[in-house]
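Asks: Fold the following for me, if possible:
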Amino acid sequence: MIQFDKDVRPRLAVALAGLALLAAACAGVDTAGVTSGAVVPLDRATLADAAAKRVVGIGEATHGNKEFVQARTLIIQRLVREHGFRTVALEADFGGTAVADDYVVKGQGTAEQAATALGFDIYRTRETAALLRWIHDHNASAADADKVRLYGFDMQRYDRNKERLLRYLATVEPAQAQQAGQALAGLTDATRSTRDEAEVEAGAAAAERIAARLRDHEDAYVRRSSPEAFAVALRHAETIGRGARLQLSGAGYASKRDAWMAEAVEWIAGRDGRKLVVAGHNGHLDKTGAAFSFESMGRRLARTYGDDYFAIGTEFGTSTFLSRDDSSGERARFTVSHDTPLAGLFGAEPLGYVNLAQASATPANRRLLGSELRMGSAGDGFRSLFSALSWTYTVAMVPAKAYDALVYVPRATPVTPL
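Replies: The predicted structure is shown next:
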C-alpha cells in the first residue's frame, strides 16, 4: 500500500475526482459503427500516403517501448527503400548524432556505440542499435548520393558538440581552439545539473562569442576547410549556446526547447533538399501541440510545411515502459493502461497502421476521429503514483487534426537496455 502524508491527500482526492470526470468523458465517446476496414499491418503498409511529402514525422507515445522503436524502424526502412527518403532526424543530441552518423556513413565504431552516443538513456537500447545497424548496412552498398544521413535536433548536451567544434577550430585557427576550449570548460554533461547560474551564463556567452567569430571569419574558415565543415561547426557552437540558455530559462524551458527543435529541423531540411524523416515523442510531432500551452515543434512544422508535413502518431492499450523515476532519479519499469476508443479502428491487428483520411470515409470513424479524445503520452520521467491517474499519461486532442496516420500497439513492452 502507498502511504501519503496529510498534505498530499487533498491533492490526491482532487486528482482522483478529475480522473473520474475523464473516465466519464471517455465513456461518452460514440464508438458505435466504428470499423477496422482501413487498417493494414504496419510491415505491409506501403506508406504511399507519406511518400511525396517533404517531411514525415514519426511519433512515439512513450520513449521506453520496444514496439514504438520497431515501428519507427519499419517506417524508416520503407521510406528509404521505396520512397527516396535519405535524411533521418532524431530527438537526440546534435553532437552525439554526428558520432552516430560517422557509424552509419563511414563505418566508424559499432551500432551499440552509436546508440550510446545519441546522448540520452532512451536510445541506449538494442532496438535503437538495430535501427542504426540497418542504416549502416543500407549505406554500405549505396552510392554516396543515396546514403542515409543522421542528424539530431536536440540541444541538451555539451560534450560531443564541444569536441567537434574544438576539432574544427584546431584545423582553421589553432590558437582560437585553445581559447575556446578554456572558455567552454565549465559546460560539461557530467556537471550540467550542478553548475550555478553564473557559470552557465559565462559558458553561454562564450559559445555565442565563438559562433559570432565563426560568422565573422566565414570566408577565411571555408577556404581552410569546406562550406560543409564550416556550417556544421557553426551549428555545434550554436547548439552549445542554446543548451546553456535552456538551463537559464526556468519556466520557459519547454517552449524554448520546442522552438529551437523546430528551427533545427528546418536547418536539417535545408541542408540538401532531400526528403526528411523526423522521429521523436508524439507530443513534439503532433500538428496541434495538444500536450503544451505554447506553440510546439509539431505546430511550427505544420505551419512551415503545410500539407508537406505528414505526421504519424502512435497509441497503446496497455504499456509497460522504461523511464526515469522522478522520485529516485533511476530508470524503472512502469505499467499504464489506456482504454482508448481508437482501438476499434485497428481490430485484432497487433501492430496496425491506419491512414486517418481513408478511415474517415466511414461516417462513424469520421465522428470518432473528429472528436476530442485522450491519447496515451508519457515522457522520460514518471512516478508509480501516476499509473493510477490516467490524466498524467494521456493528452486530450482531436486525432484527425493532430495526425495524418496512426500506429496502434495493444500491449507495448519495454525496450532492452544495452
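
Asks: Only C-alpha atoms from now on, for both contacts and neighbour counts.
Replies: Fine.

Asks: Would you check that residue 314 makes contact with residue 57?
Replies: No: applying Cα atoms under 8 Å as the test, residue 314 and residue 57 come out as separate, 11.0 Å apart.

Asks: Between those two, which contacts overlap?
Replies: Common contacts of residue 314 and residue 57 (Cα atoms under 8 Å, 6 or more residues apart in numbering): none found.

Asks: chain center to stretch 324-333: distance?
Replies: 20 Å (Cα atoms, centre = their mean, to the nearest Å).

Asks: buried residues in it?
Replies: Judged by neighbour count (16 or more other Cα atoms under 10 Å), stretch 324-333 contains these buried residues: 324, 325, 331, 332, 333.

Asks: one more to put side by side:
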Amino acid sequence: MHFSKKKHFLMAIICFMIVLSGCSNKGKVLVEAEKYISSVNEMNIPDDVKIIGFGEATHGNIELQNLKKDVFEALIKNEHVRVFVIEGDFGGGQEINQFILDGKGSAEEAVKALDYSIYKTEQMMDLVQWMHDYNATASGDEKIFFYGNDMQRYDYSKKGLLDYYEVVNKEAEQKYAVQLENASNTTMRSLSTKQLKEIDEVLESIIFDLQSNKVVYTEHSSSDKFAFALQYAQLMKQRTELFLNEGDYQQLRDQYLADNLQWIVEFEVARGHDKVFFSGHNGHVEKTSASLAGYKSMGSYLDEIYGTKYFAIGTDLLNSEFQALNRGSDKRKNYKIKNHNGLVDAFSEVEPDIFYVDFEKASRSKELLEIIKSEQKMVNVGDDFRSWQKLVKMFYTIEMVPNKAYDGIIILKEATPTDVID
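Replies: Now for the predicted structure:
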C-alpha cells in the first residue's frame, strides 16, 4: 500500500510537469501571414447568416470589451445588422434598450440594470452611450436595439411582467405581486426548495393565464407587449428552474441562452431585422462544446438549429493581463498569462496587434489549414480565477479544433485589464 501511494504521487508529479512543459511550446511563424488577415471592419460575413456570434476569451480585458462596439459598428455598416444581444439579463437589457431609444437616465444607470459586475466598466458604458448617440440621429428604420438573453436575475423581468398586468388585469397584478414577493435578486439565493417550488408554480399559473387570455390581453395592449410579458414570465421560470436543478446548471443555462436568443431572432425578424449580433464568452459562442465541464454550449445548439446561418467568431490572446474575481476572497485582481499555440504563433509577427482571420480564407494555405483543423489550446477564462491557475495551462485554456468551433477568429497580441466600477 505504501508503495502504491508513492507511485501515484510520483505519477501525479510527472503529469504535472508534462502539463507545465507544454506551456512554453511555441508554434512556427507563418510566412506571408499578412495575406490571411484583415481588420475587424473588413470582416466578410456570408449573406444568408442570421446570427453573428462574437466570443470573448476573457471577461476582463479592455480590448475585448471595446471589440463589442468595433464588431457591431462594422456589422451595422456592412451587414445592416440592427440588433445587439449580450450575455446578460433579459429584463435588465430592456432597461438599456429604453435608454438608447428614449434617452431617459444615464448610460451608467442603464448598465447597472444588468447587475453583472463584468459589465460595470468604462468600456461598457461607452458602448451604451454610443448606441444612444447613434439612435439620436438615426431614422426610424435605422435605429438599433439592445437585448440580453440570460436568465440569472429576477428583478427587471418581474417588473416588466407586473407592469404589463397593471395595464391588462390589475386584480391579477396585485395577486401576482404578493405571490412573487420572494422572487428578487436580493433574496433569491436564500430561498428554500419549498419556496422555489412555490414560485415555479406561480409562474406556471401566470404563463397559463397569459396564454389563455392572449386575445383579450392583446386587445388592451399590443401583440409586441404581450410577447414580452410572456417572455418575462418564461425568463423568471428559467431562473427558478436553474435553482431547482443546480446539478444541471451549466447545461440548462446554455440551453436557455439558445432558446432566448432564438426568441429574439424570431421577434426581430417579424420587425424586419433579419440579422442579429450576439456577444458573450467564447464558451457560449463556440460550436463544439469543448469545455471540460461537459455541458452542451449555446453555440452547439445554434449550430444544430441554424447550420451555416450561425456564424461564430472567437477570440484568442497571446499576452494578456486581465481582471477576474477570486470568489474565495470575493476580491477582484489582475492576472497575467502568456499563451502559445500553433494559431496565434503563426501570426505573431504581423504588424497589427488586433486582426481578424477568416477560416475559409485561411484554408487556402496548406500550413494554416493544418493548424485550424487540429486541436489548439486556446485561452478560456471566466470571471472566477485564482493565482495558481495561471501556473497550469489547462486551467486557462480549452483544447479545441478552431475551424470546427468557429468560422473565424480575432487574435489579440496584447490585452490589458478592465477596471470594474463598484
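
Asks: tm score of chain vs chain?
Replies: Remark: TM-score between the superposed chains equals 0.92 [TM-score structural alignment, normalised by the length of structure 1]; 408 aligned residues with a Cα RMSD of 2.2 Å.

Asks: related to what we said a few turns ago, can you tell me which of the buried residues of stretch 324-333 of structure 1 lies closest to residue 192 of structure 1?
Replies: Closest approach to residue 192 of structure 1 among those (Cα to Cα): residue 324, at 17.0 Å.

Asks: That closest one belongs to a strand?
Replies: Yes: using DSSP: H, G, I helix; E, B strand; the rest coil, the assignment for residue 324 of structure 1 is a strand.

Asks: Identify the residues contacting it.
Replies: If you count contacts by Cα under 8 Å, 6+ apart, residue 324 of structure 1 has them with 330, 331, 332, 380, 381, 382.

Asks: what do you get for residue 34 of structure 1?
Replies: For residue 34 of structure 1, the contacting residues are 344, 345, 362, 364, 365, 368, by Cα under 8 Å, 6+ apart.

Asks: so which strand or helix has the corresponding residue of structure 1 for residue 64 of structure 2?
Replies: Under the alignment (TM-score structural alignment), residue 64 of structure 2 pairs with residue 68 of structure 1. Taking DSSP states H and E as the definition, residue 68 of structure 1 sits inside helix 66-83.

Asks: Quick check: residue 52 of structure 1 vs residue 337 of structure 1, distance?
Replies: 36 Å (Cα to Cα, to the nearest Å).

Asks: Residue 4 of structure 2: how many residues sit nearby?
Replies: 9 (other Cα atoms under 10 Å).

Asks: What of residue 186 of structure 2?
Replies: Other residues close to residue 186 of structure 2 by other Cα under 10 Å number 11.

Asks: Looks to me like it is in a helix.
Replies: No: counting by three-state DSSP, residue 186 of structure 2 is not part of a helix but coil.

Asks: ok, and for the helix holding residue 68 of structure 1, which residues are buried?
Replies: Of the residues in helix 66-83 of structure 1, those buried (16+ other Cα under 10 Å) are 66-80, 83.

Asks: Have a look at how far, on average, it is from structure 2.
Replies: Superposing on structure 2 and averaging over aligned pairs (mean Cα distance after the TM-score superposition for structure 1), helix 66-83 of structure 1 comes out at 1.0 Å.
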